[in-house]
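Peer 1: Here is my input; please provide its structure:
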Amino acid sequence: MARLKTVYRCQQCGHSAAKPMGQCPGCAEWNTMVEEVVEARPESLMAAVAGGGRGALTAASAVVALKDVGQDVEKRAAVGIGEFDRLLGGGLVPGQVVLLAGPPGIGKSTLMLQVAAKLAQKENFLYCSGEESLRQVSGRAKRLGLTAEKLLLVCETDLSKILATMEKVKPWAVVLDSVQTVSHPQLASSPGSVGQVRECAAELVRAAKARDTIVFLLGHVTKDGSLAGPKVLEHIVDTVLYFDAEQHDFLRVLRAQKNRFGPTDEVGLFEMTEGGLKEVTDAASFFLAELGRQAQPGRTVGVALEGSRPILVETQALVTPTRYPLPRRMATGLDLNRVLVLLASMERHIGLHLEDRDAFVSLAGGLRLKDPALDLAACLAVAGSTRDKAVPSDMVLIGEVGLLGEVGRVPQLELRLKEAAKAGFKRALVPARGVKDLPKIPGLSVTGVNDLRAAASAAFGDD
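Peer 2: Alright, predicted model coming up:
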């Protein structure tokens, strides 16, 4: 019988100690040390089920020269959901392990059930639920109108039984909802602990690589938005996707934190409806539903770039006299430190007096972006609210603003302007240095500006 000992392990970073501590020495978090019973490293469950030995990839144990390795063309399996496929780089690769993380109620299980229904049209797909009963999963599928004869359901939290089911059914893809509910029978710690999550994920990765089975792992997040469990979980999987949204907002944003087989700068946009998650293919019409409305002071439109997708974003600003000794500065959707730099630049270079006024800047639609190309739109929104002047409703603003008040060039300017013209905008203010090599865009009058003063003059008609 293996010797047992008690250790105290941090549930955030995985640091272990022999005695209890209030603060973790590894990550400096408080009250995260949990008592665990540790024994000798357990034998691989996959090996026990399949009759093999322990190892990440027993088939690749032989030494092979690089020039002798087969150069097979990578075959991708498209899911059939455009936003999901584009985020993955065109589809799924055999043996790929995808970790999908997000806060409770965001729609992780709904998205995975829709993906499972699409993929189950080809071959057997195993959906393993550890949080819901089979009746609950089936009821959700009926509400969403999903049908697939090859979609197999199982309600199980024992990892050995899950691996045995995979060996018996031999599905080409598996969903595990969620990895925090699965327990390794040879570990004494409770499900969701660092040791359990690490070992269960490692066993599933070994099974996926050995059988070329696609595995989806659903994970929880902590209060600060990071993935619950050990950090090694993000390292051993191939792809890490984060599903997020603003509170009480119907828009869901899917981002790739890590992707060994595709880009990490793309985003997928979904809208939660009664019929499940629907793709938002036209981001401009989604965020600018009232494109033709009358111009208002403090409202401007810019074009951000998320991966290869241009998104038209409405920036709103409100500047009011303050009743406090120190004026307030608040930003929603934009980085507050960046907004503070822009406010200081406007005070210095266009004579904007904000020392006795509160300033609030927000991106409409619940978006959170860090694209510097939105600087010019944010600056003129604040200037318009301060001076009670409106930027024309058919004008789009693109440009990065520096400390010296200059308007700098931004990447993919032509792509941004084409999206603005497609949405119906007639005029655009852009960096002057980017106009020279810019081809003519039908229906859009482009004006180049060198600094904030010239931009304010062109937007508000000042002399």
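Peer 1: For the rest of this, base every contact and every neighbour count on C-alpha atoms.
Peer 2: Will do.
Peer 1: List the buried residues of stretch 342-350.
Peer 2: If you call a residue buried by 16 or more other C-alpha atoms under 10 Å, then stretch 342-350 has these buried ones: 342-346.
Peer 1: Can you flag which of these belong to helices?
Peer 2: Members of the buried residues of stretch 342-350 lying in helices (criterion: DSSP state H): 342-346.
Peer 1: ok, which stretches of the stretch 251-400 of the chain are helices?
Peer 2: Remark: helices assigned in the stretch 251-400 of the chain by DSSP state H, counting those that start in this stretch are 283-287, 336-349, 375-387.
Peer 1: is it true that A164 touches V49?
Peer 2: Yes: A164 lies in contact with V49 (C-alpha atoms under 8 Å); the separation is 6.1 Å.
Peer 1: just to revisit the earlier point, quick one: which of the buried residues of stretch 342-350 is nearest A454?
Peer 2: M346 (12.3 Å; C-alpha to C-alpha).
Peer 1: burial measure for the residue nearest to that closest one when sequence neighbours are not counted, as a count.
Peer 2: Nearest non-adjacent residue to M346, counting by C-alpha to C-alpha, 6 or more residues apart in numbering: L352, 5.9 Å away. Counted with other C-alpha atoms under 10 Å, the neighbours of L352 add up to 16.
Peer 1: before we move on, what about C155?
Peer 2: C155, neighbours per other C-alpha under 10 Å, totals 18.
Peer 1: how about this one, so we can line them up?
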Amino acid sequence: MRKSKSVFVCQMCGYESSKWLGKCPSCGEWNTFVEEIKEDFSSERGDIIITEKPVPKRLSEVSYSEQGRVKTGLEQFDFMLNGGLVGGQVLLVTGEPGIGKSTLMLEIAKTLSKLGKVLYINSEESNEQVKMRAERIGLKDEDIFLYPEITLESISENLLSKDFKFVILDSIQNVLSLRFSSSPGSVTQVREVASRIAEITKYKNLITFLIGHINKEGAIAGPKTIEHIVDTIIMIDQDPKGSYRILRTIKNRFGPTDNISVYTLTSRGFKEVFDFTLVSKDSPPLIGSVICPVLEGVRAVAIEIQTLVTQTQFGYPKRTSDGIDVNRLYMLTAILDKYLDTKLSMYDIYLNVTSGIEVRETASDLSVLFSILSSLKNKEIPRDVGIFGEVGLGGEIRSVPFFELRINELVRLGIKKVICPKGKNYSFPNDINAIQIDDIYGVLEFFR
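Peer 2: Modelled structure (predicted):
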């Protein structure tokens, strides 16, 4: 007879307690505990999944080739994944509702179906609904099988007994295991479904896509465990105007992270954007506005940094930043006060990255200084000027990595003047006017 007991599970992190708690001691969230019935299936689990056990194998006997990566047919998507998909890989694709997760999966399934059978587990939609979307993007006679199932046991049986090569589960939050009494989407169910599907994927050397939801905070819904189970996590965002879909790898065991690929979502599906830009050189110059090239993975993207400096109405100056760490803004304003005597303690500063991209590197420091001084001194910076560089606490301007990538991005936009750190080995195109500065006093020269 199975042993069962009542436990309270945090729906944010999966922490279990024998009694209800107002605040989770693990993640610190409030009112997240839900009662679940937990049963002991320890004697049954091994019989459900895999009967053939793996044996130890010498590392030198394991063969692998980069040429064996599977192409999805989307050039930027493959580049983002360091060349394509790998056998046994489990990918989690997540994003806001309606952002195009299911459409993207059908686009990829269209190409993958030419390489092997694709099982599309449509746990949220009927076969007819998926068929309508497939016809809209031009997918008709491909080797794709629809399977409207929500129970993990039935899905596992089909994956183990059939010869599918690719699997798409849409979505993981809607699938449940009959071994647990909790509802679909709960921490226990999501953790069980993810671990079981990943186990089968590794055993049969499949390639599996899991579509996941996000919560109201913008984080991946479900326990943190799911992020450790999968091999790759792809987040789909959109720019503030909704024109672009930006795919970013926030975890990748088979390549670099933070790579991005950019698409537009049309009535015919996803369309790749190769000349992606978030700024326009031809727009009129604005006070406090600066163009800066930043890195997204191994790709340079030009962004626009805007700053508004106004006299404070209170005793304590306000610092607000959207897109750049506010602590970095505090540090840069302190450097300006220390070496240039700008007296910014008398002013409020509001900083914004207009593209909506979160800047995670320090190469934007010099651009922020120029943006602050532009607003403070009420002087415009021409739109054909690109600025980048790291600022040290001693007021020195430091070099940044991937210098050529940044310069090439500015050249592509038609930028004619670049303000950057000094460097002996830096080379510039003939039509670029490069102004290299080595300390913060060189910034002030621009505003004299």
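Peer 1: Overlay the chains and give the TM-score.
Peer 2: TM-score of the superposed chains, computed with TM-score structural alignment, normalised by the length of the second structure, equals 0.93; 447 aligned residues with a C-alpha RMSD of 2.2 Å.
Peer 1: still on that earlier bit, TSV please, covering the helices of the stretch 251-400 of the first structure and showing distance to T264 of the first structure.
Peer 2: Listed next are the helices of the stretch 251-400 of the first structure as TSV, based on distance: least, C-alpha to C-alpha, whole Å:
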stretch	distance to T264 of the first structure
helix 283-287	19
helix 336-349	24
helix 375-387	24
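Peer 1: Run through the helices of the stretch 1-150 of the second structure in chain order.
Peer 2: Taking DSSP H, counting those that start in this stretch as the criterion, the stretch 1-150 of the second structure carries its helices at 45-48, 75-80, 101-112, 127-136.
Peer 1: related to what we said a few turns ago, ranking the helices of the stretch 251-400 of the first structure by burial, who's on top?
Peer 2: helix 375-387 (a mean of 25; mean count of other C-alpha atoms under 10 Å).
Peer 1: residue range for the longest helix along the first structure in the second structure?
Peer 2: Assignment by DSSP H gives helix 194-211 as the longest helix of the first structure. Per TM-score structural alignment, the counterpart of helix 194-211 of the first structure in the second structure is residues 187-204.
Peer 1: Likewise for stretch 330-339 of the first structure?
Peer 2: Counting by TM-score structural alignment, stretch 330-339 of the first structure corresponds to 320-329 in the second structure.
Peer 1: Outside of the matching stretch itself, list whatever touches it.
Peer 2: Stretch 320-329 of the second structure is contacted from outside by 319, 349-353, 356-360, using C-alpha atoms under 8 Å, 6 or more residues apart in numbering.
Peer 1: cool, stretch 70-87 of the first structure as well?
Peer 2: With contacts defined as C-alpha under 8 Å, 6+ apart, stretch 70-87 of the first structure is touched by 90-94, 115, 118-119, 255-256, 262-264, 266-270, 279, 281.
Peer 1: and if you look at stretch 37-52 of the first structure?
Peer 2: Stretch 37-52 of the first structure is contacted by residues 2-7, 53-54, 159-160, 163-164, 167, 186-189, 203, 206-207 when judged by C-alpha under 8 Å, 6+ apart.
Peer 1: List buried members of these by neighbour count.
Peer 2: Buried members of these, counted by 16+ other C-alpha under 10 Å: 7, 159-160, 163-164, 186-187, 189, 203, 206-207.
Peer 1: Now tabulate the residues you listed in TSV and tack on distance to V232 of the first structure.
Peer 2: Formatted as TSV, these follow (distance: C-alpha to C-alpha, whole Å):
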residue	distance to V232 of the first structure
V7	19
L159	19
S160	22
L163	21
A164	25
Q186	20
L187	18
S189	18
E203	13
R206	15
A207	18
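Peer 1: what's the farthest-apart pair in these?
Peer 2: Among those, the pair separated by the greatest distance (C-alpha to C-alpha) is V7 and A164, at 30.7 Å.
Peer 1: average gap between the longest strand anywhere in the second structure and the first structure?
Peer 2: The longest strand of the second structure (DSSP state E) is strand 299-311. Its matched residues in the first structure lie on average 1.6 Å from strand 299-311 of the second structure after superposition (mean C-alpha distance after the TM-score superposition for the first structure).
Peer 1: Packing partners of that strand?
Peer 2: With contacts defined as 3 or more C-alpha pairs under 8 Å, 6 or more residues apart in numbering; DSSP states H and E, strand 299-311 of the second structure has these neighbours: strand 289-296, strand 347-353, helix 365-376, helix 403-412.
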